[in-house]
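Colleague: Just a sequence and a predicted model for now, questions to come.
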Amino acid sequence: MTSLRRRLFLLVAAVLVLAGAATGMVLHAADRADRADRPRAGDPTVRGGVVTLRQPDRLAFVNGAAGPHRTAVATVPAENPGGGRTASELKCVRFYAAAGTGVCLQSDPGVLKQSNRALLLDSRLRTKRTFALAGTPSRARVSPSGRFAAWTVFVSGESYASTFFSTRTSILDTRTMRLIPSLETFSVVRDGKPYRAADVNFWGVTFAADDDTFYATLNTDDKTYLVRGSVSGRSVTTLTENVECPSLSPDGTRVAFKKRVLSRTDLWREYVLDLRTLRETPLAERHSVDDQATWLDDDTLAYALPTDGKVGSSDLWSVPADGTGSPRRLIAGASSPAPL
């Protein structure tokens, strides 16, 4: 065999091997997805039906139970969260809603490139506008009035525990459809002084009831800060350190947040911060909580924890906001809670 023929033979063989490997990976991924969507004994009852954001006394969430409605936005009665679920046709990675306005973050893996987008929803879960996302969906919130929506994506890296990651946080005025693509354009006051740095990142927006004030996490110089911001003023001011994924209480006096308990690790504890005194109260949950908690009411928080023995699955848990009591599982196979 000549040198040229040998090279052509090796090239063709390599192409065939790579094609076979790629096909095998696709089939394996499809088989895993198919098995994940098969209902198992003990799974909750999930039925398709009409879901709206104006249903009183219901709790909306992203359904994680196996079956055809997996990742669909669903609801349960707030007084019976373990009961049967009503699932919509809308599927999301992250979801939140308030005052009849919803935001759904979607992510579709592609052959060459992953497609990510944010959907602004009306009260019947119909898409009003679609916005392309610059990265993988991470957090989503809507202001109490429904006036503003916010989302955070990972531009690189896959989690806040990654050594190197970058986030992009956007705020949308749902009335004017004016989009602030990145909070990094806002002016920053750190420790009472104007601050500028190339490594500034924001994530985890939560809104106050005045349709202007918000809180978020600022990361810079290997530190995280709770910041108070103004949408109209396009500015943020640091309040205290080591605060991530804040969530403002309905009465506007406290912020629930995850606190890194060991430097440079992915271990967090859930705390509540009194905004008047900056006093921190550790909650009864002892597991590491990598989520932006949701206030079910002024006294109770809900958050997602990984399901034991189920890769890629989570359950919703609740815990008193004053540090007393003990955690209890709220909804099995669920994430992204939003009280309606």
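Modeller: Structure's in. What do you need?
Colleague: going forward, measure contacts between C-alpha atoms and count neighbours the same way
Modeller: Noted.
Colleague: now the helices for this structure?
Modeller: 3-36 (DSSP state H).
Colleague: For Asp191, which non-adjacent residue is spatially closest?
Modeller: Nearest residue to Asp191, sequence neighbours excluded (CA to CA, 6 or more residues apart in numbering): Thr238, at 6.5 Å.
Colleague: List the contacts of the residue nearest to Asp108 when sequence neighbours are not counted.
Modeller: Spatially, and ignoring its direct neighbours in sequence, Asp108 is nearest to Ser115 (5.0 Å; CA to CA, 6+ apart). Contacts for Ser115 (CA atoms under 8 Å, 6 or more residues apart in numbering) come out as 107-109.
Colleague: The structure to be compared is supplied as follows:
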Amino acid sequence: MTTSLQNRTRVLILLVAVLLLGGVGTGAVLYAADRSADRDRAQPGGPVVTRGPVSLRPGEHGAARTMVFRNMAWGPHRDELATVPADHPDGPRTASGVQCLRFYTGGGTGICLQAERGALQDTYRAVVLDDHLKELRSFPVAGIPTRSRVSPSGHLAAWTVFVSGDSYAGTDFSTRTSIVDVRDWNLRDNLEDFDVVKDGKPYRAPDINIWGVTFADDNAFYATVATGGQTYLVRGDLAARTLTTLHQNVECPSLSPDGTRIAYKKRVPDAPVDAPWRLYVLDLATMTETATAEQRSIDDQAVWSDGSTLLYALPGDFGADLWTVPADGSGAAVRLLEAAVAPAYLG
């Protein structure tokens, strides 16, 4: 074989190899793209989710009462705020396009805790939304979002983040809880600056953590204070800047619509270290505790769906599902909504 023929043969072999490798690469890219598209479609058997207008005003969705929540179904609308009629929770969902890690609403005001993805690390912010989910003001937060609430009037919004750690189950974590008045944007950046009254006496300690605000009105609220290895339900006074202990072993309180009871997580004996809670209800007048029929560990701030029923999240196939249980200890837990978390009711 002449040198010229050998050279042409080598070039032909090289071209064939390049074409083959290119075909493999293109096929891999197309396969990956197809797999990605599959992930963006709703999982078979999962809820139907479509884009549409979402309002935080009752009655604007054509239903007497509406649920709004963070949609957890896989697809292009995962993590977006979505709505369903409260009396048809398994129906098609309307997704807003607004993504939140935690969310709550009241009085036409929304509080949305968002992640801002960075090349090296994520940052987070608390976004106050109007009744059509338009951003009014945002505040940088110091850690991972975990709880949010709005007062019934919509004038106050609260949020809690983990400054260190990412779970309430252990003791190696630190939180920061803030409250903002949306009428004048007066921000109480850290409730640890408030005066604590414990057992009727002023109390100070370097290990105080505060989380899980629930509002009674535009001044009074409840929250959890942890110190000395114990947790306490406290009643907060925004104007006086005080937190007064009421009852021990209360976490993530949620005030009933009539203001007489608190739903909360309670640590129970002999429970696993990483799943230590059961869902209870506390009568504020008598301080009587009632265990609900839910026997699983609840790591959530429950929502009162009405005056007699609690709504809360548990792990599910899509990340989280919403369950209900009667508040008086009767009945049984029932799954209400799959692939959802951080619910609130309109109307």
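Modeller: Sure, I can see it. All of these numbers come straight from a predicted model, not from anything done at the bench.
Colleague: follow-up on the earlier one: top of the contacts of Ser115 of structure 1 by neighbour count?
Modeller: Across these, the neighbour count under other CA atoms under 10 Å reaches its highest value at Ser107, namely 18 neighbours.
Colleague: quick one: the aligned residue in structure 2 for the residue nearest to Asp108 of structure 1 from Pro145 of structure 2, how far?
Modeller: By TM-score structural alignment, Ser115 of structure 1 lines up with Thr123 in structure 2. Distance of Thr123 of structure 2 to Pro145 of structure 2, given as CA to CA, to the nearest Å: 10 Å.
Colleague: Now check structure 1 for the residue matching Ala313 of structure 2.
Modeller: Residue correspondence to structure 1 (TM-score structural alignment): Ala313 of structure 2 is matched to Ala304.
Colleague: OK, contacts around its match?
Modeller: With CA under 8 Å, 6+ apart, Ala304 of structure 1 has these contacts: 289-291, 293, 314-317, 334-336.
Colleague: hang on, Phe165 of structure 1 packs against Gly135?
Modeller: No: under the criterion of CA atoms under 8 Å, Phe165 of structure 1 makes no contact with Gly135, lying 11.1 Å away.
Colleague: what sits in contact with each of those two?
Modeller: With CA under 8 Å, 6+ apart, Phe165 of structure 1 and Gly135 have common neighbours 154-156.
Colleague: Narrow these to those that are buried.
Modeller: Phe154 (16 or more other CA atoms under 10 Å).
Colleague: Using CSV, lay out the shared contacts of Phe165 and Gly135 of structure 1 together with distance to Leu90 of structure 1.
Modeller: Listed next are these as CSV, based on distance: CA to CA, whole Å:
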residue, distance to Leu90 of structure 1
Phe154, 23
Val155, 25
Ser156, 27
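Colleague: Next step: the shared contacts of Phe165 and Gly135 of structure 1 restricted to strands.
Modeller: 154-156 (DSSP state E).
Colleague: what are the ranges of the strands in the stretch 1-150 of structure 2?
Modeller: 49-51, 66-71, 80-85, 93-99, 102-106, 109-116, 123-129, 135-141, 144-150 (DSSP state E, counting those that start in this stretch).
Colleague: what's next to the third one, contact-wise?
Modeller: Outside strand 80-85 of structure 2, the residues within contact range by CA under 8 Å, 6+ apart are 54, 61, 63-72, 90-100.
Colleague: Quick one, which of the residues you listed are buried?
Modeller: Counted by 16+ other CA under 10 Å, those give 54, 61, 63, 65-72, 93-100 as buried.
Colleague: on that earlier part again, quick check: the match of Ser115 of structure 1 vs Leu81 of structure 2, distance?
Modeller: Relative to Leu81 of structure 2, and taking CA to CA, Thr123 of structure 2 is found at 20 Å.
Colleague: go on, Leu5 of structure 2?
Modeller: From Leu5 of structure 2 to Leu81 of structure 2 the distance is 67 Å (CA to CA).
Colleague: Give me the more crowded residue out of the two.
Modeller: A direct count of neighbours by other CA under 10 Å for Leu5 of structure 2 and Leu81 places Leu81 higher, at 29 against 10.
Colleague: quick one: what's aligned to the more buried one in structure 1?
Modeller: Under TM-score structural alignment, Leu81 of structure 2 pairs with Val73 in structure 1.
Colleague: same thing with Gly106 of structure 2?
Modeller: Checking TM-score structural alignment: Gly106 of structure 2 goes with Ala98.
Colleague: Repeat that for Gly165 of structure 2.
Modeller: Under the alignment (TM-score structural alignment), Gly165 of structure 2 pairs with Gly157 of structure 1.
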